[in-house]
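>>> here is my input, please return the structure:
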Amino acid sequence: MAWIYLSLAIVFEIIFALGASASHGFTKLKVSVITVVGVVGGIYFISLALKTLDVGVGYPIWTGVGAVGTVIFGALIFKEKITPAKVVCFVAIIGGVVGLKSLAGA
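Got it, this is the predicted structure:
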């Protein structure tokens, strides 16, 4: 169940990050509310995930996958550029996430 909670935390993290950008400094009410829901949901679900996952595994996966997802959706929604350097960084983050997940049971 912890991995489901972690997955939900990642989704809410991405919603938070994209909403923070789209709210233009919390000047757009509807997007600001979505942003707050994203941050509260993210913290809620990561706290549930960390009841059974080691913080040294769960937190880096949450932030790493959330960062990659934010960049991907930022490119799709806001037309932000994905450069070759960003792709290299994604690969490094994903490699780290895979490594941490494989060590989670160790």
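>>> drop to CA atoms for contacts and neighbour counts, all remaining ones
Will do.
>>> go ahead and flag the most central residue of this protein.
In the chain, the C-alpha closest to the average C-alpha coordinate belongs to G66, at a distance of 1.8 Å (Cα atoms, centre = their mean).
>>> what does whichever helix or strand I14 is part of rub up against?
Element membership of I14, judged by DSSP states H and E, is helix 2-22. The contact list for helix 2-22 (Cα atoms under 8 Å, 6 or more residues apart in numbering) reads 26, 31-32, 34-39, 41-46, 48-53, 58, 62-63, 65-67, 69-70, 73-74.
>>> run this one through as well so I can compare:
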Amino acid sequence: MAWVYIFFAGLLEIGWALGLKASEGFTRPLPTVFTLIAAALSFWLLALAMRDLPAGTAYAVWSGIGAFGTVVLGIVLFQDAVSAPRLLCLGLILAGIIGLKMFSS
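The predicted model follows:
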């Protein structure tokens, strides 16, 4: 169940990271509320996952999912730059997430 918690915590991290941009420095009420709720739920699920997973593994996978998803959605939604080096780095993040999952007990 811990891996399920990490997966959803990572998705919520993507949500609150994008919510930060949408909130425009917490000046827009609805995106601000969404961001704060998503962040709280993400941390809560991360804490639940850490009951059974090593802290370093849980944190790295959580932040990796968040980073990967935020970059991809930044490209799709906000026309962030796309380049071969950025895509290579995204692949490395994904490889790290998969590796930690595969080699963790």
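>>> count the residues that sit near the nearest residue to T63 of the first structure once chain neighbours are set aside.
Of all residues not flanking T63 of the first structure in the chain, I10 sits nearest, at 7.6 Å (Cα to Cα, 6 or more residues apart in numbering). Applying other Cα atoms under 10 Å, we find 27 residues neighbouring I10 of the first structure.
>>> now the residue mapped onto I10 of the first structure from the second structure: how far from I65 of the second structure?
Matched by TM-score structural alignment, I10 of the first structure corresponds to G10 in the second structure. G10 of the second structure sits 5 Å away from I65 of the second structure, taking Cα to Cα, to the nearest Å as the criterion.
>>> which residues do those two both contact?
Going by Cα under 8 Å, 6+ apart, no residue sits against G10 of the second structure while also sitting against I65.
>>> average distance between whichever helix in the second structure runs longest and the first structure?
Secondary structure of the second structure per DSSP state H: the longest helix is helix 55-78. Here the mean offset of helix 55-78 of the second structure against the first structure after fitting is 0.9 Å, by mean Cα distance after the TM-score superposition for the first structure.
>>> buried residues of the helix or strand just after that helix, list them for me.
Remark: after helix 55-78 of the second structure, the chain's next helix or strand is helix 84-102, criterion DSSP H and E. Neighbour counts over helix 84-102 of the second structure (16 or more other Cα atoms under 10 Å) mark L90, I93, L94, I97, L100 as buried.
>>> great, nothing more from me.
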